[in-house]
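Peer 1: I would like the atomic coordinates for the input below:
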Amino acid sequence: MTATLYNFNYGAVTPLAAYLMATVGAALGLRCTTRSLRRPHHRARWLALGSVSFGCGIWAMHFIAMVGFGVEGAAIRYDRDQTLLSLVVVIVCVAAGMFLVGYRGRSPVTLVSAGIITGNGVVTMHGLGMNAIKVDGSLHYDGSVVIFSFVFTIVIATAALWAAVSLHTLWSSITASLIMGVAVTGMHYIGMTALTIRLTGRTTIDEATSNLGFLMVMLAGPLLVLLIATTIIMFDPDMLIGDEDPDRELPAPRGSGTAHPVR
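Peer 2: The predicted model follows:
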């Protein structure tokens, strides 16, 4: 029996919260990349913080959105190890992409390569997160929607990496982050339209409620990381004095051509 699926069990709360997490993660990643270009002697540290922040934002977006996911007549459970593995995968792949553009610059070859790596990480995270679902039934996917979401994700990832090394003012980063949040969250819900579930049994409502508690525990760590990263960036000297000094230039990563003035 094909089950009826719900993605908005809590109305607009979960998509808006998921969008907020994606936007915050993108904003932190962009600001950390700007710091890494301005401070080449600390570049690796800032890129690492940006990668973890962006990766946690994407992961938190996915699983906050999954709080609103439900299957009529079936309880949803999650495999803890696969859920945690999905977090590790997305952070590692985002880091690979950000370090690549952070050190090699924004040439088309570098951006596309980094975008493919990062996009693959996001798609793999989504796949692992969905595979972690344990339900009394089987999961099936529409191949055409999966391919579309895969290509869409690579485009998003490439655009995000371009923005990370190209947009250096506070307001341009905020604007890019708001747009990126829409794109990343939209990618998740597009991907969810590919899913159908065929049930083999039914479970009780009491079993289903355990899903929310598990996701809240899993989300606590990444949300704490985002809070710490926000605090670090907010109290960074560059943030306190502003980014508007036109005489300060960002050292260009190798392969990017020229230095980027901060405006």
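Peer 1: from here on, just use CA atoms for contacts and neighbour counts.
Peer 2: Noted.
Peer 1: how about the nearest residue to T203, chain neighbours excluded?
Peer 2: With C-alpha to C-alpha, 6 or more residues apart in numbering as the criterion, T203 has its nearest non-adjacent residue at 5.0 Å, and that residue is A74.
Peer 1: number of nearby residues for the one you found?
Peer 2: Other residues near A74 come to 22 when the count uses other C-alpha atoms under 10 Å.
Peer 1: ok, now L49?
Peer 2: That count, for L49 with other C-alpha under 10 Å as the rule, works out to 22.
Peer 1: now swap in the one 5 residues further on and tell me
Peer 2: Using other C-alpha under 10 Å, the number of residues around F54 comes to 29.
Peer 1: that one belongs to a helix?
Peer 2: Yes - counting by DSSP: H, G, I helix; E, B strand; the rest coil, F54 falls inside a helix.
Peer 1: please give me the structure for this one as well, since I'd like to look at both together:
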Amino acid sequence: MIDHFALGWVTPVLSFLLSCAGCAVGLTCTARARVARGSASTGWLALGAISIGGTGIWVMHFVAMLGFHVRGAETRFDVGLTIASGVLAIAVVGLGLFIVRAAGVGPFALLAGGIVTGLGISAMHYLGMRAVHVGVEITYAPATVVLSVAVGVVAATAGLWLSARVHNIAAGAGAAIIMGIAVSGMHYTGMSAMQAEVVRGAVATPDVGVSVGALLGPLIIGVTLSTILLLLVVGLAPSAAEMEAQEKFKGWQGRQDELQRERVSARRSPLR
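Peer 2: Take a look at the predicted model:
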């Protein structure tokens, strides 16, 4: 009765590519956050959370949901809950990134951040599913739900570890693919827990929410504009390597200035 690939392989492939792209941009931001200081570091972490949580996770979830269909039923989305699930994804990813930055990349920090972020991502997934109305009752297999949460925690922990370790383009590309696989795996594991029993004549047209077509236009515009802005910020800003080189130069320049002041002071001081 439930078809997760109503549009064929378009939705899983597109959602996976979007997840990889969002995670790649997010990892670029977190690499800059490790080099930057103060408010600049916080700003880069926030952009990383928006990219990973927004595009890498939530947009992936929504695009994959476009292939969800219950035969004989119309799919509609609750706009408020759909937006709330996106905000939740960004918030929990940001919380995990800030936990790792504050506590370091030790086992305890990774475990704490992974659990918080993984549970939050799982909550985002099921909140997003709660926003879907198909006119029939949807139930979930408890064991598969638990498995999907476990996958979410593992994926989040791996993502946080990668966000603190990636230093070059090659590593970043590999990490983005790994994170894309993990996010997609969590999504489809959670989706496989869904059960819907449709009795002939028992399907009702949902009277809440909007159709996929009505939501798709604003979503595409919003995602496109936010992605362009993120790419502009990341593309125009110095890379992590350039920022690190600038910091080293500032440190060297500061030491040279200090030596110069000492020389001037020595010349001015009396010889006896």
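Peer 1: just give the TM-score of the two.
Peer 2: Once superposed, chain against chain, the TM-score is 0.85 (TM-score structural alignment, normalised by the length of the first structure); 242 aligned residues with a C-alpha RMSD of 2.5 Å.
Peer 1: one step back: the residue nearest to T203 of the first structure and T200 touch, don't they?
Peer 2: No - using C-alpha atoms under 8 Å, A74 of the first structure is not in contact with T200, being 9.4 Å away.
Peer 1: pull up the overlap in contacts between those two.
Peer 2: Counting by C-alpha atoms under 8 Å, 6 or more residues apart in numbering, the common neighbours of A74 of the first structure and T200 are D136.
Peer 1: trace G8 of the second structure over to the first structure, please.
Peer 2: Counting by TM-score structural alignment, G8 of the second structure corresponds to G11 in the first structure.
Peer 1: ok, A141 of the second structure next?
Peer 2: The equivalent of A141 of the second structure in the first structure is D142 (alignment by TM-score structural alignment).
Peer 1: what is the burial count for that match?
Peer 2: Neighbours around D142 of the first structure, by other C-alpha under 10 Å: 13.
Peer 1: ditto for Y6 of the first structure
Peer 2: When neighbours are counted by other C-alpha under 10 Å, Y6 of the first structure registers 14.
Peer 1: for the one 4 residues further on, same thing?
Peer 2: Neighbour count of Y10 of the first structure, defined by other C-alpha under 10 Å: 13.
Peer 1: surely it is in contact with M66?
Peer 2: No - under the criterion of C-alpha under 8 Å, Y10 of the first structure makes no contact with M66, lying 10.6 Å away.
Peer 1: could you find the counterpart of the residue nearest to T203 of the first structure in the second structure?
Peer 2: By TM-score structural alignment, A74 of the first structure lines up with A73.
Peer 1: I'd say its match and V203 touch.
Peer 2: Yes - with contact defined as C-alpha under 8 Å, A73 of the second structure and V203 form a contacting pair (6.3 Å).
Peer 1: now the common contact residues for the two.
Peer 2: Joint contacts of A73 of the second structure and V203 (C-alpha under 8 Å, 6+ apart) are G135, V136.
Peer 1: and the helix or strand harbouring L224 of the first structure, how far out from the chain middle?
Peer 2: For L224 of the first structure, the host element (DSSP states H and E) is helix 205-234. In terms of C-alpha atoms, centre = their mean, to the nearest Å, the centre of helix 205-234 of the first structure is set 14 Å apart from its chain centre.
Peer 1: do the same with stretch 142-161 of the second structure
Peer 2: How far stretch 142-161 of the second structure lies from its chain's middle: 14 Å, per C-alpha atoms, centre = their mean.
Peer 1: fine, thanks again, bye for now.
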